[in-house]
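# no sequence on this one, just coordinates:
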């Protein structure tokens, strides 16, 4: 439902209603309203609205109204858009965590306001900015707080949070012919960068002395994975960069955190019915489409929702977010080469189990550590224990099911290879497996 905030008057005749939420950027409500209902005159610019959203009730402010013959079209942004209208004095922090810079932002706002700011990001940066709007300081470009600290921006009415991960891993499955209607997948090299020339201007501290410009060129670890070299240039403003060594370190970390060297991939699906598990922006869910051999876990980066019908309409899964970059550091050389598996290979099951049986205890522990690191890379694969339809094949049941203690149904979700091996190693009796095989 959509309401006028003042008096919480329901706008029952709203139609063609949609909330569109795109990660850290667009968060907009639009709908049509008939002009034969007197409430249409209340729907003017600057009017505050309440609307049911995927995460609960949300607040919007009207910024544009289009008048037509028998109806009006209303456009409203989530109230965080008001941060464009507040100015700050100055923010100056050194080696600050995300929460510290967010608190500094809050205290620098000139006028009285209703917003609260917080963050759980532990990474530290230096940041100096003055005489700009709050929106510019927070999320305008790469020199903003989000540009420096990264993270997921959570906007809940007037509560603004910058989190290292704004969602969680959900056991939600979107499957063709179940709750997935249409599907669109796109890959693009438009913004791909594998070599960047970084420059930084060091301002002189002495009168009459010229500013010093330092420059380094940094190649991505993935540069040889592509047929061409994709060059770019970047001026750095990070206060922690003071010489060529720190500039090179900044450049190396830039590839890890932005993933600009990974081909951009986006998926959009139309949702039918309701998900098995409630989901929200930045949650990680499973998408399965047998026809396209698609079986992956992806992070929700956008969605559309009908507040009048209280219904999730579409979900979008964009490029891996920058907050996953640090966990990808050790795996970046393999990030492009790895492929998603969606078919059962019985021989692979036997081979993996045989290999485990032959390893001594120390080797098994080393293998688990290695696989656990791989699981952090956010490159998800279909588990060899499951067929495309999620059913355990009979040959596997007869050979290993009796050896499993506990509830095998818990394993009938798509999980990472590291988690699967750990579960098997912890619960199977190796002697029984030897006999079974």
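Received it, and whenever you're ready, just let me know what you need. Remember, it's a predicted structure, so these values are computed and weren't measured experimentally.
# hey, let's count contacts and neighbours off CA atoms from now on
Noted.
# give the other helices and strands that the helix or strand that contains residue 171 contacts.
Secondary structure from DSSP states H and E places residue 171 in strand 169-175. Of the remaining helices and strands, those touching strand 169-175 by 3 or more C-alpha pairs under 8 Å, 6 or more residues apart in numbering; DSSP states H and E are strand 284-289.
# on that earlier part again, could you tell me the angle between the strand holding residue 171 and strand 284-289?
Here the directions of strand 169-175 and strand 284-289 differ by 20 degrees (axes from the mean of the first three to the mean of the last three C-alpha atoms, to 10 degrees).
# tell me the first helix or strand C-terminal of strand 169-175.
With elements assigned by DSSP H and E, the helix or strand that comes after strand 169-175 is strand 180-188.
# in that next one, what's buried?
180, 183 (16 or more other C-alpha atoms under 10 Å).
# what of stretch 140-150?
140, 143, 144, 145, 146, 147, 148, 149, 150.
# repeat that for stretch 85-92.
Applying 16+ other C-alpha under 10 Å to stretch 85-92 flags 86, 87, 88, 90, 91 as buried.
# next: stretch 46-61.
48, 49, 50, 51, 52, 53, 54, 58, 59, 60, 61.
# tell me the one of those residues nearest residue 367?
Residue 367 has its nearest neighbour among the buried residues of stretch 46-61 in residue 54, at 40.4 Å by C-alpha to C-alpha.
# all strands for the stretch 1-150 of the chain, in order.
Taking DSSP state E, counting those that start in this stretch as the criterion, the stretch 1-150 of the chain carries its strands at 2-4, 9-10, 15-22, 27-34, 48-53, 56-67, 71-78, 90-96, 116-119, 125-130.
# now the angle from the fifth one to strand 27-34?
The one in question is strand 48-53. Interaxial angle, strand 48-53 versus strand 27-34 (the same axes, to 10 degrees): 100 degrees.
# which elements pack onto strand 48-53?
Using 3+ C-alpha pairs under 8 Å, 6+ apart: strand 48-53 touches strand 2-4, strand 56-67.
# follow-up on the earlier one: now the strands of the stretch 1-150 of the chain in a markdown table, with distance to residue 212?
Shown next, in a markdown table, are the strands of the stretch 1-150 of the chain (distance: least, C-alpha to C-alpha, whole Å):
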| stretch | distance to residue 212 |
| --- | --- |
| strand 2-4 | 56 |
| strand 9-10 | 61 |
| strand 15-22 | 40 |
| strand 27-34 | 42 |
| strand 48-53 | 50 |
| strand 56-67 | 45 |
| strand 71-78 | 43 |
| strand 90-96 | 21 |
| strand 116-119 | 34 |
| strand 125-130 | 19 |
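# below is structure B, check it against A:
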């Protein structure tokens, strides 16, 4: 079941308004990339479609991660339904500014801690963790966005440690391998 929440909510414990008329909802997550929810909601006499406004949150079930929060970015009203594009709540923090960072032979968790300390504004309620213990150098030369430092290319934190990001509401987890090795080879 999908639920509509106020834009200020910072927990998935409250259900909010049930979006029981939803025609379709599709979650798409690209490894170390976008995490989106696309929703199609009918225009009916219940008028719930009018509440689907920019910046409100939708709580949706996601396989393996459970209930996740998505922020409405683009609702488009059609003739008989509303198409709603939402981004995972972690996208809220991606444009925060990060001052230059300098690390030599540290683990991924230490680089994440340096990133949090170099943020120009608080990153809370978001938190960052990693299980990667390999030591690497990680340096930036100019102030840039959290997205650039964390995810953008081979010279980001994820690229440097060759990790895989799991976004779980307000938690970023960089893991050496996401999921389990069950001996299956995909060709």
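Ah, there it is. Quick caveat, the model's predicted, so the values are computed rather than measured.
# overlay them and tell me the TM-score.
After superposition, the two chains reach a TM-score of 0.87 (TM-score structural alignment, normalised by the length of the second structure), with 175 aligned residues with a C-alpha RMSD of 1.7 Å.
# check which residues of the top helix by length along the second structure are buried.
Looking across the second structure with DSSP state H, the single longest helix is helix 108-117. In terms of neighbour count (16+ other C-alpha under 10 Å), helix 108-117 of the second structure has its buried residues at 108, 109, 110, 111, 112, 114, 115, 116.
# list the contacts for residue 127 of the second structure?
Applying C-alpha atoms under 8 Å, 6 or more residues apart in numbering, one finds that residue 127 of the second structure lies in contact with 170, 171, 172.
# counterpart of it in the first structure?
If you follow residue 127 of the second structure across to the first structure using TM-score structural alignment, you land on residue 116.
# now residue 74 of the second structure
Residue 74 of the second structure maps onto residue 64 in the first structure, with residues paired by TM-score structural alignment.
# residue 28 of the second structure now?
So, by TM-score structural alignment, residue 28 of the second structure is matched to residue 20.
# you'd agree its match is up against residue 305?
Yes. Counting by C-alpha atoms under 8 Å, residue 20 of the first structure touches residue 305, with 6.7 Å between them.
# relative to residue 64 of the first structure, how far out is residue 306 of the first structure?
19 Å (C-alpha to C-alpha, to the nearest Å).
# for the equivalent of residue 145 of the first structure over in the second structure, which non-adjacent residue is spatially closest?
Using TM-score structural alignment, the equivalent of residue 145 of the first structure in the second structure is residue 157. Using C-alpha to C-alpha, 6 or more residues apart in numbering and skipping residues adjacent in sequence, the residue nearest residue 157 of the second structure is residue 150, 4.9 Å away.
# now the strands for the stretch 251-400 of the first structure?
264-271, 284-289, 294-299, 302-306, 311-317.
# tell me the angle the second one makes with strand 294-299.
The reference is to strand 284-289 of the first structure. 160 degrees.
# rewinding a little: mind listing what the match of residue 74 of the second structure touches?
44, 45, 74, 75, 76.
# how close does the match of residue 28 of the second structure sit to residue 93 of the first structure?
Note on residue 20 of the first structure: its distance to residue 93 of the first structure, by C-alpha to C-alpha, is 34 Å.
# higher neighbour count, those two?
Using other C-alpha atoms under 10 Å as the criterion, residue 20 of the first structure and residue 93 rank with residue 20 on top: 21 against 17.
# touching, residue 133 of the second structure and residue 111? I think so.
No. Checked against C-alpha under 8 Å, the pair residue 133 of the second structure and residue 111 is beyond contact range at 11.0 Å.
# what's the closest non-adjacent residue to residue 98 of the second structure?
Closest to residue 98 of the second structure by C-alpha to C-alpha, 6+ apart is residue 119, at 4.4 Å.
# report how many residues lie close to that neighbour.
Look at residue 119 of the second structure: counted by other C-alpha under 10 Å, it has 19 neighbours.
# for it, give its distance to residue 103 of the second structure.
Residue 119 of the second structure is 15 Å from residue 103 of the second structure, by C-alpha to C-alpha.
# cool, residue 95 of the second structure as well?
Shown here: residue 95 of the second structure relative to residue 103 of the second structure, a distance of 22 Å by C-alpha to C-alpha.
# what do we get in the first structure for residue 97 of the second structure?
Checking TM-score structural alignment: residue 97 of the second structure goes with residue 87.
# dump the residue contacts of the residue lying closest to that match once chain neighbours are set aside.
With sequence-adjacent residues excluded and distances taken as C-alpha to C-alpha, 6+ apart, residue 87 of the first structure is closest to residue 133, at 4.1 Å. By C-alpha under 8 Å, 6+ apart, the contact list for residue 133 of the first structure reads 83, 84, 85, 86, 87, 88.
# can we see that at 6 Å?
84, 86, 87, 88 (C-alpha atoms under 6 Å, 6 or more residues apart in numbering).
# and what of residue 80 of the second structure?
Counting by C-alpha under 6 Å, 6+ apart, residue 80 of the second structure makes contact with residue 43.
# gap between it and residue 152 of the second structure?
In this view, residue 80 of the second structure and residue 152 of the second structure are 39 Å apart by C-alpha to C-alpha.
# which residue packs closest to the residue nearest the centre of the second structure, ignoring adjacent ones?
In the second structure, the C-alpha nearest the mean C-alpha coordinate belongs to residue 90, at 3.3 Å (C-alpha atoms, centre = their mean). Distances taken as C-alpha to C-alpha, 6+ apart place residue 170 nearest to residue 90 of the second structure, at 6.2 Å, with adjacent residues excluded.
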